[in-house]
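[1] task: produce atomic coordinates for the following.
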Amino acid sequence: MRRPSWVPEDMDLDKPNAARVYDYYLGGSHNFEVDREMARKAMSMWPELPQIMRSNRAFLRRAVTFLAERGVTRFLDIGSGIPTFGAVHETARVIRPEAEVVYVDRDPVAVAHSRLLMQDDPRSAVVQADLRDVEDLMARPEVIEMLSAGEPVAVLLVAVAHFVSDDEDPWKLVGAIRDALPSGSALVLSHASLEARPDQAEDHQKLYRMTPTPLTMRTREQVTAMFAGFELVEPGVVHLPQWRPDQPDTVGEHPERIAGVAGVGFRP
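    Down below sits the predicted model:
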């Protein structure tokens, strides 16, 4: 198999990769047959998965737009994955052309492709770091520079905290990030929901245990607890389609079938 230029030389292309599977769900081209096979297996158990992933990306765009409209120009996207159409820098700069973005991911495939896309963008940086090693992440020069101006920073944890196990304590990790943020900063967070489809949740979690990024689905109460120290904006932590939809009539009768919850909060 010919190795694309955006894939590191030491990357094993015979194993599915969560970032590439996500790219496939979004309709992207940065994935391989092994990733598509995993996605098809997941969709055979949970046909709504592509819709869930696209709803998650739509939430990201709405949240970034919401914050940019309120003057935020600095965005720290942790667990950014492989940038596709509607990435953070593209969305924010529609409103704030001066917006700066630091993309962070632990996946070398996501990082390699991000660096290729961002190499000519002086207001974007790409960092390979792991949310689970939050001290190392927050000590990276690119992150320190973003925080050093004392201006509000929007931290994006979109579909990433569910890849942190209970033993690794995502609540503590988010708290460490919160404590480093200037006043007026924001947290944007979405998370796989345990309550929406309990009949399918365990099978889906088993599937992700086959990858280097196992999935832990959580209740809305557990996700809301990650916003400790932030003031949630309306409508609070809700199902993905319910968070400030562009058109209310697009939410549908069963938003809980989009098995994720999301919210945005500001640090006082």
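
[2] contacts, neighbours, all on C-alpha from now
    OK.

[3] where does Gly175 sit, in terms of helix or strand?
    Gly175 belongs to helix 170-179 when assigned by DSSP states H and E.

[4] ok, now which ones touch the residue nearest the centre of the chain?
    Per CA atoms, centre = their mean, the C-alpha nearest to the average position across the chain is that of Val158, at 2.5 Å. Neighbouring residues of Val158 by CA atoms under 8 Å, 6 or more residues apart in numbering: 56, 60, 78-80, 188-191.

[5] to compare against the first, here's the next sequence to fold:
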Amino acid sequence: MQDGPKRVTTNGDSERPNVARLFDYYLGGAHNFAVDRALAEESIKRFPVAEMARTIRSFSRRVIRLCVEEMGIRQFLDLGSGIPTAGNVHEVAQSIDPSCSVVYVDHDPVTVAHARTMLRDNLSAAIVQADVRDVGAVLRHPETRRLIDFTKPTAVLMVGILPYITDEPAGMVARYRAALCEGSVLALTHLTKDVEPGLVDQLVDLSDGMGSEIVPRTKQDVADFVCGLKLLEPGLVLAAHWRADGELPGTSAAADASTYGAVGVII
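    Here you go, the predicted structure:
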């Protein structure tokens, strides 16, 4: 008989919805409260936010498998990770090779409390509580230094986080890139209004209502983040179609069209 999911039992804020717990619910996780589920169900009725979350998660799984199986990468830094549940980085990577190490980074104390409870028995995975914009603090954190050797190829995942970086995101991306050695990977997704502006405007309004400003960007904006990297085929495309190989997550066409994805190699 399998153990049930590890849960936060103290200091959890169950009175207000939390963005990370909302995404946990959208992805079928168990680390959410009634207040999160109520808002999630309300938002699902308005637009396909759950499908959008699953599209991003499917992209992430494909990238992780590629890194481990084809590129020999065994180190992952997941920025703005949210709650590491429902097929997150350590589960996918360590199911292929248990030696993989993963550092999650999130600034939200509720998210970090959930993650620390979930990861307490996993010596090769940890969460760092930090603002991802403070690159030095993330890279110098003792847990980062314990689990990641930046002289070896590392995958830095910016999956879903860049729309929340409203001030000079390109500079932040460049600082992380500068820490990586040749053969490392930078993978990102980004919300866009290029194709479905009405849908994305609704998501922006929902996020604003929770006190989390997000900024959709154009394909050219996203291309600037990965300029100078060797983009793996098929390049910068809608995340739902990046090496999908028949694994499209069954989302609506509108959800598929809301997010770009790309994977670049440091050369």
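
[6] next, the TM-score between them, please.
    Remark: TM-score between the superposed chains equals 0.89 [TM-score structural alignment, normalised by the length of the second structure]; 261 aligned residues with a CA RMSD of 2.3 Å.

[7] and the strands in the stretch 151-267 of the second structure?
    In the stretch 151-267 of the second structure, the strands defined using DSSP state E, counting those that start in this stretch lie at 155-158, 185-191, 230-231, 237-238, 259-265.

[8] just put the ones you listed in JSON lines and tack on distance to Gln94 of the second structure.
    Below are the strands of the stretch 151-267 of the second structure laid out as JSON lines (distance: least, CA to CA, whole Å):
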{"stretch": "strand 155-158", "distance to Gln94 of the second structure": "14"}
{"stretch": "strand 185-191", "distance to Gln94 of the second structure": "18"}
{"stretch": "strand 230-231", "distance to Gln94 of the second structure": "25"}
{"stretch": "strand 237-238", "distance to Gln94 of the second structure": "27"}
{"stretch": "strand 259-265", "distance to Gln94 of the second structure": "20"}
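
[9] winner for burial among the ones you listed?
    Comparing the strands of the stretch 151-267 of the second structure by mean neighbour count (mean count of other CA atoms under 10 Å), strand 185-191 comes out on top with a mean of 26.

[10] what inclination does it have with respect to helix 169-178?
    Angle, strand 185-191 of the second structure to helix 169-178, by axes from the mean of the first three to the mean of the last three CA atoms, to 10 degrees: 160 degrees.

[11] packing partners of strand 185-191 of the second structure?
    strand 155-158, strand 259-265 (3 or more CA pairs under 8 Å, 6 or more residues apart in numbering; DSSP states H and E).

[12] could I get those as CSV with distance to Asp24 of the second structure?
    What follows is those, written out as CSV (distance: least, CA to CA, whole Å):
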stretch, distance to Asp24 of the second structure
strand 155-158, 17
strand 259-265, 19
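
[13] Ala38 of the second structure: which of those is closest?
    strand 259-265 (25.1 Å; CA to CA).

[14] give the other helices and strands that the closest one contacts.
    Counting by 3+ CA pairs under 8 Å, 6+ apart, strand 259-265 of the second structure packs on helix 49-70, strand 185-191, strand 230-231, strand 237-238.

[15] dump the ones you listed into CSV; add distance to Phe33 of the second structure as well.
    Listed next are these as CSV, based on distance: least, CA to CA, whole Å:
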stretch, distance to Phe33 of the second structure
helix 49-70, 17
strand 185-191, 26
strand 230-231, 39
strand 237-238, 32
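
[16] looking at these, spot the one closest to Ile127 of the second structure.
    helix 49-70 (17.7 Å).

[17] buried set for that closest one?
    Across helix 49-70 of the second structure, burial judged by 16 or more other CA atoms under 10 Å covers 49-65, 67-68.

[18] again, but for stretch 79-97 of the second structure
    For stretch 79-97 of the second structure, burial by neighbour count (16+ other CA under 10 Å) applies to 79-94.
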